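**Q** only geometry, no sequence info:
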């Protein structure tokens, strides 16, 4: 007689899928999509309850001696949403807008993102409420080290592996790694990813998220029978993700007709010289003053008549207010949460093919996984090997989501959530509940 792997039953309370208390609340947006996928999967009520709650939410006070001699106390968060499939994985961001709701939503997103590309990771996220642009290098280092010390009980290659995020970078990861290593009394390179290559970072990591966006966009064009050559693309956000995606799409034969950053954007119907734009940003730090196109606002860029739109900047830029004006045939979500839950149905009605964030920008965490593997094995791969293995995973994941989308006649976002939730739920069923 087989073992019954089902969890004890519980009552499922599902919010009205058409009601959004706050369209731009990231946790509500994530949970509304989770609920839709869970209902379609007919998810076991007990597992539904488990997956609706984060495993750990940590809030720490971070006293820092500022350069002036004044002591300031900052607030930091770290959320481990689910670790059933492996160590928690997720970035650390430094920003004034960091709050526990946002960090929890992003940790949940990381859970589904790792599962949709079938990595042996769970999801986490961290953040510190601060203005890093107004802090010196010394102040940022002291902040990072004290924050690391505050959450060190959950960190580790087998428990929680941070990475860079908004306003953090390789240098911040080096500080996290060094602080953790000093406490462990030996060097532990695999405690973080996104490190400098000299410290065990992976080749190809910086370009990985943008490269992943390019790969899945190529798959979408193929699926829709659209030619790559001459396909018009608008990219909102010209940071690491947007600039790399634009550059690689241009190399495939696409025509990049609009780009933007926080200072505004530029459009050129004959095509923007992406390499020139990247060089301009390297010299001037922003796109402001770039002479390669006519000015266009960030809001206007979203509604341009293009084949592909890549929102690679901020959350909540496509909402129920502007979704009806979107004219792109494909949206590739390079940013986390660029589309609100309230906009999903509008985009569906317009027949827009959306490659959801948990799939589209999973290239970054995939190569972070490669970095973790290389650090633990002490053997490092060539950039060509990294890129080849990244393409294999992104193509396979796109096709898995597409197959589920067709099977259940749902959009790609719902299919991606269904695939990831089913993978996490399967592990919970197999592991059972420790009592």
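**A** The structure has been received and is ready for your questions. All values reported here derive from a predicted model rather than from experimental measurement.
**Q** From now on I want contacts and neighbour counts done on CA atoms only, so please keep to that.
**A** Noted.
**Q** residues contacting residue 295?
**A** Residue 295 makes contacts with 264-267, as judged by CA atoms under 8 Å, 6 or more residues apart in numbering.
**Q** give me that answer again for 7 Å
**A** 265-267 (CA atoms under 7 Å, 6 or more residues apart in numbering).
**Q** Am I right that it falls within a helix?
**A** No. Applying DSSP: H, G, I helix; E, B strand; the rest coil, one finds residue 295 to be strand, outside a helix.
**Q** which residue ranges form the helices in the stretch 201-350 of the chain?
**A** Using DSSP state H, counting those that start in this stretch, the helices found in the stretch 201-350 of the chain span residues 208-224, 240-252, 274-284, 298-302, 341-349.
**Q** Specify the stretch among the ones you listed that is closest to residue 165.
**A** Each of the helices of the stretch 201-350 of the chain was scored for nearness to residue 165 using CA to CA, and the closest is helix 240-252 (11.0 Å).
**Q** One more to weigh against that first structure:
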């Protein structure tokens, strides 16, 4: 398996998982396979030192990354995460999945991703601003509205995007609202952006269920991760007649076979910071989440959650990947062998980047759409993309994940072939 000298991935590590996915799609690329090695190598990887003065006067150093996997089809696009477990290999994989996701939905972007290895909960708001501004200054040499456009990801939000946009603008001497997406509305943000990823998960899930003849009314849904993606997807499923029977987040795992009252659960999370202790459900051991029977399972937390061992225990009709890379290659194989349909992350959670694209377009034109217009355009784009992937899956008799990679890699490599090599 081709590899880069500065990482040593295992099969189920993030980068190893991505490389395995490229290996699986190569036989379907035809003459474009001669270019496939470009997909196994990020175009650019930047490692930066992020020093700040803490509130107590001491100096702290954090390691930051920005990886541009591909710029063949347009500017890099992908989020920035703040997490104590961030590594270069993880960011490389996430940037590569952004390449695939943007191409699968046919957005005019390449793939990029960023991150800082830190626990934001250990920093004050002032320290968090310092880290963000210093990191933005360090990666400012490779980002820009026409070069690479960051966005929120794990533990980052609209406020952090506002600091990034302001820092970049101050350093370039002109307000550049299009340098990031996921911004607050007064700074050029788009209506519907906060809900977009979760909404996209619901819309794609509804389309998959319709094709599989799984009724939405009364469907049992289990959700891992109850942040922006999982909570909004769960709320939309419940509003359309489904029952949310199990939810897991960092505070615990809760179960109610009759379905939870979503508004009460959301109010509880707003008060306490997590689902743990919710009075409208029973608490169960975290690992028992994978034994809950459901019609739809939504892993919307971090990558690598559905291992082969857990895949053997899962009892569901559809796995709807709200997170990036939540299923390992071995887990994927077990689910396929058991006949469980996996709707891959690159289409299931593409709502966020699609509305980020809308935000970027609106910033350039300084003309903004209503939320209804946003949702109509979002639904049309991602359902059309899903139909193409579904049809490709049936045509080649391959999984939806491999089909999504066939569609995306074909688009990226066609563009690579037509652009040629310079010099």
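**A** Sure, I can see it. Note that this is a predicted model, so its numbers are computed, not measured.
**Q** Give me the TM-score for these two chains.
**A** Overlay of the two chains. TM-score (TM-score structural alignment, normalised by the length of the second structure): 0.97; 419 aligned residues with a CA RMSD of 1.4 Å.
**Q** hmm, back to that, I'd like the helices of the stretch 201-350 of the first structure laid out as TSV, including distance to residue 388 of the first structure and mean neighbour count.
**A** Shown next, in TSV, are the helices of the stretch 201-350 of the first structure (distance: least, CA to CA, whole Å; neighbours: other CA atoms under 10 Å):
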stretch	distance to residue 388 of the first structure	mean neighbour count
helix 208-224	11	23
helix 240-252	15	23
helix 274-284	23	15
helix 298-302	32	19
helix 341-349	32	19
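**Q** Looking at those helices, which is nearest to residue 129 of the first structure?
**A** Relative to residue 129 of the first structure, the nearest member of the helices of the stretch 201-350 of the first structure by CA to CA is helix 240-252, separated by 22.4 Å.
**Q** contacting residues around the closest one?
**A** Where contact means CA under 7 Å, 6+ apart, the residues beyond helix 240-252 of the first structure that reach it are 207, 209-211, 213-214, 235-236, 256, 274-275, 278, 312, 334.
**Q** What lines up with residue 47 of the second structure in the first structure?
**A** By TM-score structural alignment, residue 47 of the second structure lines up with residue 59 in the first structure.
**Q** Just to check, its match is in contact with residue 80?
**A** No. In this structure, residue 59 of the first structure is not within contact of residue 80 by CA atoms under 7 Å, at 11.7 Å.
**Q** Show me which of these two is the more surrounded one.
**A** Taking neighbours as other CA atoms under 10 Å, residue 59 of the first structure and residue 80 compare with residue 80 leading, 28 against 18.
**Q** Which residues are in contact with the more buried one?
**A** Applying CA under 7 Å, 6+ apart to residue 80 of the first structure gives the contacts 54-57, 88, 107, 123-125.
**Q** and the gap between it and residue 33 of the first structure?
**A** According to CA to CA, to the nearest Å, residue 80 of the first structure and residue 33 of the first structure sit 20 Å apart.
**Q** Residue 215 of the first structure now?
**A** Between residue 215 of the first structure and residue 33 of the first structure the computed distance is 24 Å (CA to CA).
**Q** give the contact list for residue 26 of the first structure.
**A** 102, 105 are the contacts of residue 26 of the first structure under CA under 7 Å, 6+ apart.
**Q** Kindly state which residue of the second structure is aligned to it.
**A** For residue 26 of the first structure, the aligned position in the second structure is residue 14, judged by TM-score structural alignment.
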